[in-house]
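K.L.:
Below: sequence and its predicted model.
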Amino acid sequence: MSGILARPADGTTPPDRAYPMTRDLTCPLAPPPGLHTARAESPVGRVRIWNGTTPWLITRHADQRALLVDPRVSNDDHEPGFPYVNAHRAAIAHATPPLITNTDAPEHTRLRRMVNAPFLVKRIEAMRPAIQKIVDDLIDTMLDGPKPADLLTALALPVPSLVIAELLGVPYADHDFFQSNSNLVLDSDASADEARRASGALTGYLDTLLGEKLTAPGEDVLSGMGRRVTAGEMTRTEAVHMGVAMLIAGHETTATMISLGTLALLQHPDQLALLRDDDDPRTVAGAVDELLRYLTIVQTGVRRVAKEDISIGDQVIRAGDGIIFDLAAANWDPEAFPEADRLDLRRPARTHQAFGYGPHQCLGQSLARLELQVVYGTLYRRVPTLTLAAPLDQLAFDHTGTTYGVRCLPVTW
């Protein structure tokens, strides 16, 4: 079906807007300009995706909040009409067991309960001293090394990889393996076979590791899931695939935010000064939320499908219609965030939707916030002369992954 422009079931003219939309390379930190046009002209409108189908694109903050908690909107990617991100996601969907990422209540509620406890705010906050030590040690190593340094490999990737490896009970020594395979799973330019092989490699790896935890459990998340497998509360397949999902999400998104957030701050020295010169934890926490809002690194949208007809605005989304929620469009919606195109670390931005919204909101958001608070609250004070070591227009950005970021961030001091 690729390359064929499918006519929407409601008979309307097929849209000329392709999704995901193209960014303006002269403003690499801003969302694609087409999103602003779509939000102004047709906030509930159809777009064309990779296979020629035409799901609805939701761009307003308020509309997203209403629909993402609507029980008629389904997260089940086994449903006909689900708007898959790419061909290999479509190919593996029906081979993927029920997870928190592809189910609705009550199954979603059951599965989330299996893994929720380690990610509760109080449990995550107890990790702050350990994460602080990781960040300080990595900065020490970077400062002792050559200049310029790649902040992505020196700090941005190691911090969340070390943390999620410890939390899950995965050997950090294997980080090259799980990072490279995670990248293939998330890369829209990868072939279906490449993505399948990468997914299979991660699944086999986690299955072997879970087998070891079943016989010699520890205090990590994977061991906790192993105990639930032994108790008959979840299947081994569910535990393995849940582990894969957490391993991928646990390092990819935070690493991207560390590097891209640093780039954004270096481009806004007045805002960087606010963060560097104010060590109030509330200031740092607020800055994290504003950077999450401003950058909104998920560039493929949150995907859903309608289970029933839904009226919203002057449109009717029919049962079986795909729905895409572009989080950046909502986070730059001027009705929700006045002067949304301005990075303002003093802005109360907690209502952003960088982690999604509703029952499927990101499980690891508290961990991500903590990691970012520690990094943003430490790096610029310890390295006050940090600066970009290459022109902005020479940086390579990732336009093909689930998240948008820099492939390398050369810095000096």
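P.N.:
Happy to help now that I have it.
K.L.:
going forward, measure contacts between C-alpha atoms and count neighbours the same way
P.N.:
Will do.
K.L.:
Now do the same contact list for the residue lying closest to V298 once chain neighbours are set aside.
P.N.:
Among residues not flanking V298 along the chain, T403 sits closest, at 4.5 Å (CA to CA, 6 or more residues apart in numbering). With contact taken as CA atoms under 8 Å, 6 or more residues apart in numbering, T403 is in contact with E252, T253, T256, I297, V298, Q299, T300.
K.L.:
May I see those organised as CSV, with distance to T235, secondary structure and neighbour count added?
P.N.:
As requested, these are exported to CSV (distance: CA to CA, whole Å; DSSP: H, G, I helix; E, B strand; the rest coil; neighbours: other CA atoms under 10 Å):
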residue, distance to T235, secondary structure, neighbour count
E252, 26, helix, 20
T253, 27, helix, 19
T256, 32, helix, 22
I297, 33, coil, 25
V298, 30, strand, 20
Q299, 32, coil, 22
T300, 30, coil, 24
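K.L.:
next up, a second structure to put side by side with the first:
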Amino acid sequence: MTSTMDPAGHSPAEVPEYPMPRAEGCPFDPPPALRELQEQARVTRVKLWDGTTPWLVTRHADQRAVLTDRRVSADMTHPTYPRQAAGGGGTLSFIGMDDPEHARLRRMVGPAFMVKRVEEMRPMVQAIVDDAIDAMLAGPNPTDLVEAFALPVPSLVICKLLDVPYGDHDFFQANSRTMINRNSTPDERTSASARLAEYLGALVARKLEKPGDDLLSRLGEKIKAGDLTVRQATEMAVLLLIAGHETTANMIALSTALLLRNPDQLAMLRESDDPALARSAVEEMLRYLNITHGGRRRVALEDLEVAGCPVKAGEGLVIPNDIANRDPEAFPDPDRLDITRSARHHVAFGFGVHQCLGQPLARLELEIVYRSLYRRVPNLALATDFEKVPFKHDGFVYGVYELPVSW
């Protein structure tokens, strides 16, 4: 008889549900059940919210292989694409597409995020970080680091890049939160997406009439040239605005919480004048933590093998970077936080043609934050019991809802 067991030894009735809960008191670590799956098999079945059972890829090398395989699709409109939740939320523009359309649209905004162009933004980002620290120190003590610092910094940066009025930050942050909350209903996500699209569509329309030196104006130029429709430009603007502030804001707050729990690593970073150590700390934090909650999703376009496991055309694939970045085959002693580690081969930004477009900007922001915040506020400390810090277990983007700190 043909075995119905998956490579991890699960019968169809035993397939574990995904995503999995983190262990109580271990909010920085991957779920224990996910770690067990990695130890059992390189590829295994998991069950999603809708009852489908895609393949979960547990190892670093295998994830990179899948993410560069042209037989694997990122097309979110594919009928068997393993979706994060039911409906809603609108489109994610080019990140939910395959080449050649993915590459064509990505090239429209790619130059703004090239390393050289991003490096030219360093003085502006440094000024935003310094001003945010000044404002925090002049405000109430204790305070919430999320609202006082972690959220304003990347929000201001992406607003400058797009020329979106920062005064509207309450509006776009609230709608972003609705779109990325796992508990939002499909109607709530759809409505939030529509509000953001209407708002950014109006800004794009203004840029068509009165362009400036900003990314929305460049999208307007593409519309005038016939390379983009107004809808495509609006969808790209929504993606850039959400991704530009949500992920980095959560990373700033989450990594600060982690460093406060690891005072030896925090002291090393705070006391060093070496910019290379700050850059190394950025990569180690990106490896150790996990912001993209729920794994990257793909679907096989044809029959293939992943780590020796047959995957049929139309079957979904879940690729959780949190467990790949704790793979002992890729990172010795992976559960130890070490900001001197060589960790740049992590998959926090994905891999292959769909790897995060904004990673140079995210790296720059985090480097400047790590070199500035802890040195200027050397006695930064948690202002509550660690067990009371509210982590975002209900989101597609992981982090903390608030981080009470004092100095």
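P.N.:
Nice, thanks for sending it over. Just so it is clear, the structure is predicted and the values come from calculations on it, not from any experiment.
K.L.:
Send over the TM-score of the superposed chains.
P.N.:
The TM-score (TM-score structural alignment, normalised by the length of the second structure) is 0.96; 400 aligned residues with a CA RMSD of 1.4 Å.
K.L.:
about what we covered before: from E365 of the second structure, how far out is the aligned partner of the residue nearest to V298 of the first structure in the second structure?
P.N.:
Under the alignment (TM-score structural alignment), T403 of the first structure maps onto V397 of the second structure. The gap separating V397 of the second structure from E365 of the second structure is 18 Å, by CA to CA, to the nearest Å.
K.L.:
contacting residues for the residue nearest to P410 of the first structure when sequence neighbours are not counted?
P.N.:
In space, and not counting its chain neighbours, P410 of the first structure is closest to D150: 4.5 Å by CA to CA, 6+ apart. D150 of the first structure sits next to C408, L409, P410, V411 when contact means CA under 8 Å, 6+ apart.
K.L.:
now the match of T403 of the first structure: how far from M251 of the second structure?
P.N.:
Distance, V397 of the second structure to M251 of the second structure, by CA to CA: 10 Å.
K.L.:
how about stretch 335-346 of the second structure, aligned to which bit of the first structure?
P.N.:
Against the first structure, the aligned range for stretch 335-346 of the second structure is residues 341-352 (TM-score structural alignment).
K.L.:
corresponding residue for Q271 of the first structure in the second structure?
P.N.:
In the second structure, Q271 of the first structure lines up with Q265, judged by TM-score structural alignment.
K.L.:
what about that match, which helix or strand?
P.N.:
Counting by DSSP states H and E, the element that carries Q265 of the second structure is helix 263-271.
K.L.:
who does that helix touch, helix- and strand-wise?
P.N.:
Secondary-structure packing of helix 263-271 of the second structure (3 or more CA pairs under 8 Å, 6 or more residues apart in numbering; DSSP states H and E): helix 230-260, helix 275-288, helix 359-376.
K.L.:
Just want the angle from the longest one to helix 359-376.
P.N.:
If I follow you right, that is helix 230-260 of the second structure. Calculated by axes from the mean of the first three to the mean of the last three CA atoms, to 10 degrees, helix 230-260 of the second structure forms an angle of 30 degrees with helix 359-376.
K.L.:
and the gap between the counterpart of I319 of the second structure in the first structure and D314 of the first structure?
P.N.:
Matched by TM-score structural alignment, I319 of the second structure corresponds to F325 in the first structure. From F325 of the first structure over to D314 of the first structure the distance is 18 Å, taken as CA to CA.
K.L.:
higher neighbour count, these two?
P.N.:
The residue with more neighbours, out of F325 of the first structure and D314, is F325; 25 against 7, by other CA atoms under 10 Å.
K.L.:
counterpart of the helix or strand where R228 of the first structure lies in the second structure, which residues?
P.N.:
Assigned by DSSP H and E, R228 of the first structure belongs to helix 221-230. Mapped onto the second structure using TM-score structural alignment, helix 221-230 of the first structure spans residues 215-224.
K.L.:
mean distance, that stretch to its aligned residues in the first structure?
P.N.:
Here stretch 215-224 of the second structure, set against the first structure after superposition, deviates by a mean of 0.4 Å using mean CA distance after the TM-score superposition for the first structure.
K.L.:
elements contacting the helix or strand harbouring A65 of the second structure?
P.N.:
In the assignment (DSSP H and E), A65 of the second structure maps to helix 60-67. With contacts defined as 3+ CA pairs under 8 Å, 6+ apart, helix 60-67 of the second structure has these neighbours: helix 321-324.
K.L.:
before we move on, back to that, which ones are touching the match of Q271 of the first structure?
P.N.:
L259, L337, D338, I339.
K.L.:
how about these in TSV, adding neighbour count?
P.N.:
Shown next, in TSV, are the contacts of Q265 of the second structure (neighbours: other CA atoms under 10 Å):
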residue	neighbour count
L259	19
L337	18
D338	18
I339	21
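K.L.:
which one of those residues sits closest to L228 of the second structure?
P.N.:
Nearest to L228 of the second structure among those: I339, at 42.6 Å, using CA to CA.
K.L.:
hey, where'd the helices end up in the stretch 51-200 of the first structure?
P.N.:
Under the criterion DSSP state H, counting those that start in this stretch, the stretch 51-200 of the first structure contains helices at 61-67, 87-93, 107-115, 121-125, 128-144, 151, 158-168, 175-186, 192-215.
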